[in-house]
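In: fold the following.
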Amino acid sequence: MPAVQLLGELDTVLNGLSSRMREWYGVHFPEMGHRVREHSDYAKIIIKMGDKENITAQGLMEMTLKKKDAERIEEAKETTVGADFDDIDMRIVQEYAQRTLDLYQYREDLISYITLVSNEVAPNVAYIAGPVLGAKLLEKAGGLKRLGMMPSSTVQVLGAEKAMFRAIKSNARPPKHGLLYQHPYVNGAPRNRRGNRARSLAAKIAIAARADLFSGDFIAEELVAQLVDF
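Out: Take a look at the predicted model:
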């Protein structure tokens, strides 16, 4: 699915743009960086408030920042080591932040599209894996037909092909999971239980893919209920 590939490329681009945005505005107000975790929120602050002197705790809380972080940011204005920006400097930074935020908003539109297609093509897989991860699995497998014919052991390590090749070549331990690590059922588990959870999740996704491919029956809720809490 081209949209899934685009999402991955877009995430890479956004990480680079966001890092540059933080670095640039950080020259003006470096203390704000570690208090605003989301890149999109950081961009919104630059666009709406611009100069650090315009930043207030009330304004930040209206933009959904926590009260503690908002107050600390406002306090930091008084002792900041940041440099002043001329009007033209600030305008360019704000335009840059706006372009970056536009891409974040487009990313949300892209995710909505992927969700729509994933739910339509493979509703059982989308329900269990989540629509975006489900779409990634379909893309990596080469389509629903190929995913539906895969054993669960292969589904478990989809996306970890390079690690699997290195393990075979060096007689090391094979990877316990690939793309499935992105699922909260796996990444939310203690490290020593992630392999078991990835195996259990892969088994349910394999069954879900076969249901989507052959019968079309919606059995995902039943499969999710069978996931073991290792």
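In: C-alpha from now on. contacts and neighbour counts both.
Out: Fine.
In: quick check: which element contains the closest residue to A220 other than its chain neighbours?
Out: Taking Cα to Cα, 6 or more residues apart in numbering, and ignoring the residues beside it in sequence, A220 has N124 as its nearest neighbour in space, at 4.9 Å. Using DSSP states H and E, N124 falls within helix 123-129.
In: what's in contact with that helix?
Out: Identification of contacts with helix 123-129 by Cα atoms under 8 Å, 6 or more residues apart in numbering yields 115, 118-119, 131-135, 183, 204-205, 208-209, 211-212, 218-221, 223-224.
In: would you do the same for the sequence below? I want to compare the two.
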Amino acid sequence: MDEDLLLDLEELGGDDDFDELQDVKEEDATTFGNDGEQGMGGMDGVEYAAGDVDELHSTAKLTSSKLYKDVLEKIAQFGGKERNPGQNFGPVEEDPEYRLIVSSNNLTAEIDNEILIVYKFLRDHYAPRFVELESLVVHPLDYARIVSVVGNEMDVATVDARIKAFLPTPIVMSVTIAVSQNKGRPLSDTELATVMSSCSMILELDASKRKIQEYVESRMNFIAPNLSILLGSNLAAKLMGVAGGLKSLSVIPACNIIILGKTAKMNMGLSSATDNKNEGLVYQHEMIATIPQEFKRKAARVLSAKVCLAARMDHNRASPDGSHGVKLREDVQEKITQSQRPPPGKSVKALPIPDEGPKKRRAGKKFRAEKDRTKQSDISKAANRMSFGVAEEEIGYESGSTRGLGLFKAETGKVRAAPADTRQKVGMAKKHQKNWGSQSGAMSGLASSVAFTPVKGIELENPEAAAMRAQASAGKYFSTATFKRPADPEIGSGRPKKTVKTEP
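Out: Coordinates of the predicted model:
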């Protein structure tokens, strides 16, 4: 029941949507023949009893509809005629084959839906005979071909020989093993006739779909030559069918063309981190399908913009020879190639040629003041100088990084201060200086030598006595006097020393 629900909810998009249901390789579906009657080879010369197929025709009504018959009849009528390029004039909507192409594209989607409906009907009616087959082969066309050649056959060798012609080896082996272990009952003649009618209808619908696609592709070069060259006839026909015609496609903006024909994903409770939700038919183009995933989004935007331009030109019958489509395709290929190129490496630039001319010398009060604020101090100049043959003093042993002081150790230790500007010095006016007089070195008349003591009361004291006592106490140990060398009696007398000469 779960599989039936999933198949009913699956949105149709061609045979590619069916391939997603397979657990085998993608190329398995391409091993079949081009004609829809290939899988019916095992039915040649076999006549089944006419069963009750009213239930089938009441379920699948497309093959008996007027639209289906009219489209196939007109395709057979126009398909046998060769179209002259000189007939491409006037509005494209008035072309009778254009209206047929639009109807054919719409019919293709209905055929896909009808195939799924008939496949579900066939699977339910063939389950009593071979219930395991629906889990081994999930593609509707493959399932119909296998059922049409197997039928009620119970012989493993016969089944293996019949299905080997159109199925890959892995599926043939799995089906053969399942047939050998099958415990289903044989179908009655009425049930078998209904099953075979379902198989015939599926294969007939598939053949009609391929016939419609071949006709549309053959006429796209005349209806939309630029769009066909840009996308290819098959993809251009699908895109035009989804949009509802060339006129509808020409008025759709490029940002919406990129999602035309996208497949709705089923919510199966799995992770959707890797789902490409907004990928339409444009992503099926060979130029986008063959590039890495990180470049596909940008390439699809470029291609969608060119599709919009090509559709407008084809709708106005401009460039009927397709030359504009060739130019658009080359532009898309060039932009996709450029987007995949690595970024340019860093170029090592050479230093600019120095200016050998004389430097501009600036002057002025503000410039000199700026230079004075940033000029080197005298302490820094002295630290950068050394005396020849004399070791300089170093500091910074505690921090592990020493620095030489140069000639700075010989300085006085005073920090250079900015000289005072005498012009800005606040002084006394000359007319007031005579009133204040000049300071003299005489002692003030208010000074006194009278001392008040608790013992003697008032006592007169010599002002210089304290200084004399301090000098006497310091003169014993801290005296700066030196020892006097005793005078030589002879030298001290002031008379020269006598010398005695002896005769040899």
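In: what about burial for the contacts of helix 123-129 of structure 1, which qualify?
Out: Neighbour-count burial (16 or more other Cα atoms under 10 Å) is assigned, among the contacts of helix 123-129 of structure 1, to 115, 118-119, 131-135, 183, 204-205, 208-209, 211-212, 218-220, 223.
In: in helices only, show me these.
Out: Cross-referencing those with the helices (criterion: DSSP state H) gives 115, 118-119, 131-135, 204-205, 208-209, 220, 223 as the overlap.
In: so A83 of structure 1 makes contact with E31?
Out: No: taking Cα atoms under 8 Å as the contact criterion, A83 of structure 1 and E31 are not neighbours in contact, 11.8 Å apart.
In: so those two - more neighbours on which side?
Out: Comparing A83 of structure 1 with E31 by neighbour count (other Cα atoms under 10 Å), the higher total belongs to E31, at 20 against 12.
In: got the contact list for D160 of structure 2?
Out: When contacts are counted by Cα under 8 Å, 6+ apart, D160 of structure 2 is found next to V172, T176.
In: which residue in structure 1 lines up with it?
Out: Under the alignment defined by TM-score structural alignment, D160 of structure 2 corresponds to A57 in structure 1.
In: and K162 of structure 1, how many neighbours?
Out: As a burial measure, K162 of structure 1 scores 10 neighbours (other Cα under 10 Å).
In: how much space is there between it and L60 of structure 1?
Out: With the distance defined as Cα to Cα, to the nearest Å, K162 of structure 1 ends up 44 Å from L60 of structure 1.
In: just the ones in helices among the buried ones among the contacts of helix 123-129 of structure 1 now: which is nearest Q156 of structure 1?
Out: The closest of these to Q156 of structure 1 turns out to be I205 (Cα to Cα; 9.1 Å).
In: name the nearest residue to the aligned residue in structure 2 for the closest one, sequence neighbours excluded.
Out: Aligned counterpart of I205 of structure 1 in structure 2: V307 (TM-score structural alignment). Taking Cα to Cα, 6+ apart as the measure, V307 of structure 2 lies nearest to L227, with 6.6 Å between them; neighbours along the chain are not counted.
In: and the one you found, how far from A178 of structure 2?
Out: Applying Cα to Cα, the value for L227 of structure 2 to A178 of structure 2 is 48 Å.
In: can you check G244 of structure 2 too?
Out: Going from G244 of structure 2 to A178 of structure 2 by Cα to Cα gives 45 Å.
In: helices of the stretch 1-150 of structure 2, residue ranges please.
Out: Counting by DSSP state H, counting those that start in this stretch, one finds helices in the stretch 1-150 of structure 2 at the ranges 2-9, 15-19, 54-59, 66-79, 96-126, 133-136, 140-150.
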